[in-house]
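K.L.:
take a look and give me a structure for this.
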Amino acid sequence: MISVIFAIIPFCYNVLILAIAMAVTGLAMGVIDTIANIQLVSIYQKDSAVFLQALHFFIGFGALVSPLIADPFLSERCGNRTGGEESLHFHRSSVYNIRTFNTSTATPPLAHEEESIVSYAFWIMAVINLPVPIAVLVLMYLEKLIPCCPGSKSRLLDKDELSMETQGTEAAPAPEPQHPAQQEDDVGGHGDLFSCCRNGNLSGLPPSFFGIHILGGIVLFMTDGIVGAYAGFVYTYAVAPPMSLTPKTAGYLASLFWAAITAGRLVSIPLAYRFQPVRLLMVNLAGVIVTVLLLLLLYTSSTFLFVGTCLLGLFLSSIFPCMLAYTEDVLEYQGCATTVLVTSAGLGEMVLQVVVGSIIHTAGSYSFLLCGMIIGCIGFIVFFALLLCHRLHRNYLTGTSKKTAMVEEPSSEKNEERT
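P.N.:
Below you'll find the predicted structure:
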């Protein structure tokens, strides 16, 4: 779907059609992001932190490389995008010439040439994305998972039946009564993402279970909101007083920020193997606050703006995968937390950009860093509330297991007396 829509985007001559196309693309990307995170957590569980860091490294790497691939086609006619006032003047004059062109004649040559050049960028990205769905379809065909695929049932089902037959030949003890939630998990398997939130299970869940979902989502709402707002408005902050950098110099800040995020996720892969996710979260959240505080204090230093941008990207890079691994570990990998956290992160990146942009428009450029400081502090406070909620949830589970053990001991003694 992503490749098809990227291929037809150059033919969208209506803004509404283009908006619908971009919305469908975003929907497809959101499904891929959510399912990829859920599957890694479901497969690797205790070791999922390392693989989540690797996954999000490639997400950041793609966000860093994709603009570099498209940049030559976007800037060939309009000049260098970071070329200062000359390129802006050339772009404005080109737009003016297109608008004042006689509409009764054919399409302006300049507009037609720019349109064809930009189209190449979308077509190249569509072709680059194609090997992934092709490889998945080949794998599905080899495993006979495609419904219209000729042949018998899939190999994976054959393996499952073989293991069931092997287990059936062995002597098995009488089945013990299971908890309703456990029975539903056995029936639904890993494909049932919302088994923990069904009506039959909600009544038996403690408040701490829902608190962990909500607080973890708020932390990612804040931190991913900082990522989106900083990447979107650091250029605006840099070219405005008192920083007053040239547009060409300020244009490198966003690229440096994404490069730091990508490098931070690469470094976090071995760190996730050695340290627990909760420790990495605490260090990263504290680092975000300290970095933004230094940017506020040294607001006239252009050198530290670049250094702070790099540090902020490094600290923000691994918060999402660490939070995902931490919450799923606390909730015993039921899958619901992943969906909530991915959705909350996307909402934060969308909403806080609008909020911060409106504040910058009304209060000035200095409010950009002040908003980042406030958002970071709120995220840090909510994280400590999440730790407290985790402790309450752990105490609840410990008390429940003790009660279960006390109930099982008398019943086992009675069975021994009967025998």
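K.L.:
going forward, measure contacts and count neighbours with C-alpha atoms only.
P.N.:
Noted.
K.L.:
in the stretch 251-400 of the chain, which spans are helices?
P.N.:
277-297, 302-317, 319-330, 336-363, 367-418 (DSSP state H, counting those that start in this stretch).
K.L.:
can you pull the contacts of the residue nearest to the spatial centre of the chain?
P.N.:
By C-alpha atoms, centre = their mean, the chain has its centre lying nearest to residue 342, at 5.7 Å. Residue 342 makes contact with 33-34, according to C-alpha atoms under 8 Å, 6 or more residues apart in numbering.
K.L.:
rerun at 10 Å
P.N.:
Counting by C-alpha atoms under 10 Å, 6 or more residues apart in numbering, residue 342 touches 30, 33-35, 37-38, 217, 220-221, 320, 324.
K.L.:
if we can go back for a sec, can you put the helices of the stretch 251-400 of the chain in TSV and add distance to residue 21?
P.N.:
Putting those into TSV (distance: least, C-alpha to C-alpha, whole Å) gives the following:
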stretch	distance to residue 21
helix 277-297	35
helix 302-317	29
helix 319-330	28
helix 336-363	18
helix 367-418	31
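K.L.:
among these, which is the most enclosed?
P.N.:
helix 319-330 (a mean of 23; mean count of other C-alpha atoms under 10 Å).
K.L.:
and the angle for that helix with helix 336-363?
P.N.:
150 degrees (axes from the mean of the first three to the mean of the last three C-alpha atoms, to 10 degrees).
K.L.:
mind giving me the packing neighbours of helix 319-330?
P.N.:
The elements that helix 319-330 packs onto, with contact taken as 3 or more C-alpha pairs under 10 Å, 6 or more residues apart in numbering; DSSP states H and E, are helix 15-44, helix 48-75, helix 207-239, helix 247-274, helix 277-297, helix 336-363, helix 367-418.
K.L.:
7 Å instead?
P.N.:
Contacts defined by 3 or more C-alpha pairs under 7 Å, 6 or more residues apart in numbering; DSSP states H and E place helix 319-330 against helix 48-75, helix 277-297, helix 336-363.
K.L.:
next one: the last one to chain centre, how far?
P.N.:
Here the centre of mass of C-alpha atoms in helix 336-363, compared against the chain's by C-alpha atoms, centre = their mean, to the nearest Å, lies 12 Å away.
K.L.:
what angle separates it from helix 15-44?
P.N.:
Using the same axes, to 10 degrees: helix 336-363 against helix 15-44 is 140 degrees.
K.L.:
ok so, going back, can I get the buried part of the contacts of residue 342 as one PyMOL selection?
P.N.:
Of those, the buried ones go into a single PyMOL selection, burial set by 16 or more other C-alpha atoms under 10 Å:
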select buried, resi 33+34+37+38+217+220+221+320+324
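K.L.:
TSV please, covering the contacts of residue 342 and showing distance to residue 115.
P.N.:
Shown next, in TSV, are those (distance: C-alpha to C-alpha, whole Å):
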residue	distance to residue 115
30	28
33	31
34	34
35	35
37	37
38	39
217	41
220	38
221	37
320	37
324	42
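K.L.:
let's see this one next, to set against the first:
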Amino acid sequence: MPPRLDERIWSLFKRRWQQTFTYWSVFFSFGLCIAFLGPTILDLRCQTTSTLQQITWVFFSQQFALLVGSSLGGLLKKTLIPSLSALLSCTLIISLVFAIIPLCHQVVPLSVVMALAGLSMGVIDTIANLQLVKLYQKDSAIFLQTLHFFIGLGALVSPLVADPFLADDNCVLGTNWTSNSSSSSDLQHLRSSMGAHGAALHNTSQYPLHTEGEVITRVSYAFWIMALINLPVPMIVIALMYHESVLPCSSNSPRLLGKDSGSSTSPSVDSGHGSTFGCCNPAKLQGRPATFFLLHALGGAILFINDGIIGSYAGFVYTYAVSPPLLMHHKTAGCLDSIFWASITVGRLAFIYLSYKYEASRLLTFSLVGVILVQCLLMIFYTSSAFLFIGTCVLGLCISSVFPSMLAYTEDILDYKGCATTVLVTSASTGEMMLQLLVGSVIHSHGSYAFLLCCTIASFLGLCLFLLFLYVQHIHRKSESDSSHSTDMEEKPKIGGSVSQDPLRN
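P.N.:
Take a look at the predicted model:
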């Protein structure tokens, strides 16, 4: 990278480090929430004395609320609610949710609490991405890579915190527990098969889990520890609110009336971005070329598929590993999900540096082609347990940068009008939920090998959409260039005419 560019980005970061670090921190809260439910779901089943079919509604409530929250996060900027106030509320809600979960002894209250957490996660997802794009615009790629690294960091921390407090055996002791209860290995198998989002839940009737008896679980301590771990995040948001003078106790609180969070850093940052939904104003949409709308739709479709692959692979790789022909031991197969998320985290850390050196379009092409190659190799060597581990690791590395790179690239093409971030974030959340349901139903009907086939087809479709995206982007920039050229030609006679009339007026 040229030294001047390096110095300029570093100078931007030094001026805006507090805002940037705050948005990174709230994404750590996002990561804490996204990964704890899978490992703790059996203990929560015991706590609520419910069946597996009943407890899985908790997964659905969280995922659906996350989708709603992603859309709501974009609308918040259209109201009087400042984004920092929304982030403060959401991070406090997440800590409160962690503290309240141990007090929920029925499925319905637990589902409501988890929906509240999902809503907060969705709002955080949209606002943090929007604000970083707003702060750095053409230089936002590296900071978005770091932002999504913090999701992986939080997703690694929460299972580590929960693991020491999980029950080794059935945590509901019935009167006839010793005769028909599930063994520790069976419960471990069931826990892993539910995946990151409780995806693979078919054929669970073979595990007789009690719903009546003495509840023995220590998972409450894990949630209280996570509540304490998350507590510094709202404190960081409050510190930024004080710095931005949006608190009643701050010295220049009138700044709240005219400026949004982060806008005081540099007047030039706000110019060109405008309101989050300014580009969606019907009056401003008139005259927009069709390519403007196509780029939004294609970018959203690419991330719909990308996040759908991530969710499906994390949710079903264990089920695939323990099924024929691999028949991997459940403890060994249980490491695959952790390896996948760890490789995504490491990949995002590596792409922070790569974003310095290469354009987003090149990184996206490399990533999407790499995802296809890995998926094809997994299908070819489908009988190799060793290659499944290698492929899982490489897949996580390749797919890790698609979301932040696509977000930065799309906003750059559309001149940071603001709508792209909300469309892309919402599409990604939708894909993560919908493709898991689709892949799960296909596995249930056609067997575990269909899992690899579905992910491979989705990968090819994602690359085809990206190639179409590049073609539409080329047409879009050409049409904008022609439009600006014709506008300049129309203005020149007016300027000349006004000059020629000046002597007559004199």
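K.L.:
tm score of chain vs chain?
P.N.:
TM-score for the superposed chains, counting by TM-score structural alignment, normalised by the length of the first structure: 0.84, backed by 376 aligned residues with a C-alpha RMSD of 2.5 Å.
K.L.:
circling back: nearest to residue 238 of the first structure, of the helices of the stretch 251-400 of the first structure?
P.N.:
Counting by C-alpha to C-alpha, residue 238 of the first structure lies closest to helix 302-317 out of the helices of the stretch 251-400 of the first structure; the figure is 8.2 Å.
K.L.:
which residues in the second structure does the closest one align to?
P.N.:
Aligned by TM-score structural alignment, helix 302-317 of the first structure corresponds to residues 385-400 of the second structure.
K.L.:
map residue 115 of the second structure onto the first structure.
P.N.:
Checking TM-score structural alignment: residue 115 of the second structure goes with residue 23.
K.L.:
which residues touch that match?
P.N.:
For residue 23 of the first structure, the contact set (C-alpha atoms under 7 Å, 6 or more residues apart in numbering) is empty.
K.L.:
want to throw the helices and strands packed on helix 319-330 of the first structure into JSON lines with distance to residue 5 of the first structure?
P.N.:
Shown next, in JSON lines, are these (distance: least, C-alpha to C-alpha, whole Å):
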{"stretch": "helix 48-75", "distance to residue 5 of the first structure": "16"}
{"stretch": "helix 277-297", "distance to residue 5 of the first structure": "37"}
{"stretch": "helix 336-363", "distance to residue 5 of the first structure": "21"}
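K.L.:
can you say which of the ones you listed is nearest to residue 123 of the first structure?
P.N.:
Nearest to residue 123 of the first structure, of those and by C-alpha to C-alpha, is helix 48-75 at 9.8 Å.
K.L.:
mean deviation of that closest one from the second structure?
P.N.:
For helix 48-75 of the first structure, the mean deviation from the second structure after alignment is 1.0 Å (mean C-alpha distance after the TM-score superposition for the first structure).
K.L.:
repeat for stretch 252-259 of the first structure
P.N.:
Looks like 0.4 Å for stretch 252-259 of the first structure (mean C-alpha distance after the TM-score superposition for the first structure).
K.L.:
hmm, who's touching that stretch?
P.N.:
60, 64, 231, 234-235, 306, 309-310, 313.
K.L.:
re earlier: closest to residue 416 of the first structure out of the contacts of residue 342 of the first structure?
P.N.:
Looking across the contacts of residue 342 of the first structure and measuring by C-alpha to C-alpha, the closest to residue 416 of the first structure is residue 38, at 44.2 Å.
K.L.:
I figured the closest one was touching residue 338, is that so?
P.N.:
Yes - using C-alpha atoms under 7 Å, residue 38 of the first structure is in contact with residue 338, at 6.0 Å.
K.L.:
anything in contact with each of these two?
P.N.:
When contacts are counted by C-alpha under 7 Å, 6+ apart, the set common to residue 38 of the first structure and residue 338 is empty.
K.L.:
nearest spatial neighbour of residue 151 of the second structure, skipping sequence neighbours?
P.N.:
residue 31 (4.1 Å; C-alpha to C-alpha, 6 or more residues apart in numbering).
K.L.:
oh, that last question was meant for residue 229 of the first structure, not what I typed.
P.N.:
Distances taken as C-alpha to C-alpha, 6+ apart place residue 353 nearest to residue 229 of the first structure, at 4.7 Å, with adjacent residues excluded.
K.L.:
that neighbour matches what in the second structure?
P.N.:
Aligned by TM-score structural alignment, residue 353 of the first structure pairs with residue 436 of the second structure.
K.L.:
look up how far residue 458 of the second structure lies from that match.
P.N.:
To residue 458 of the second structure, residue 436 of the second structure is 12 Å away according to C-alpha to C-alpha, to the nearest Å.
K.L.:
over to residue 371 of the second structure?
P.N.:
Distance from residue 371 of the second structure to residue 458 of the second structure, by C-alpha to C-alpha: 10 Å.
K.L.:
so how far is residue 47 of the first structure from the residue nearest to the centre of the first structure?
P.N.:
Noted for residue 342 of the first structure: a distance of 19 Å to residue 47 of the first structure, by C-alpha to C-alpha.
K.L.:
kindly report the same for residue 79 of the first structure.
P.N.:
For residue 79 of the first structure, the distance to residue 47 of the first structure - C-alpha to C-alpha - is 48 Å.
K.L.:
show me what counts as buried in stretch 261-271 of the first structure.
P.N.:
261-269, 271.
K.L.:
next one: stretch 56-76 of the first structure
P.N.:
In stretch 56-76 of the first structure, counting by 16+ other C-alpha under 10 Å, buried: 56-57, 60-61, 63-64, 70, 72-75.
K.L.:
for these, which one is nearest residue 137 of the first structure?
P.N.:
Of all the buried residues of stretch 56-76 of the first structure, residue 56 has the smallest distance to residue 137 of the first structure: 23.4 Å, by C-alpha to C-alpha.
K.L.:
with adjacent residues omitted, what lies nearest to the closest one?
P.N.:
Closest residue in space to residue 56 of the first structure, ignoring its immediate chain neighbours: residue 265 at 6.7 Å, by C-alpha to C-alpha, 6+ apart.
K.L.:
name all residues that make contact with the equivalent of residue 260 of the first structure over in the second structure.
P.N.:
Residue 260 of the first structure maps onto residue 343 of the second structure when the alignment is built from TM-score structural alignment. Applying C-alpha under 7 Å, 6+ apart to residue 343 of the second structure gives the contacts 393, 396-397.
K.L.:
run the last query once more with 10 Å
P.N.:
So residue 343 of the second structure contacts 152, 337, 349, 392-400 (C-alpha under 10 Å, 6+ apart).
K.L.:
thanks again, I'm all set now.
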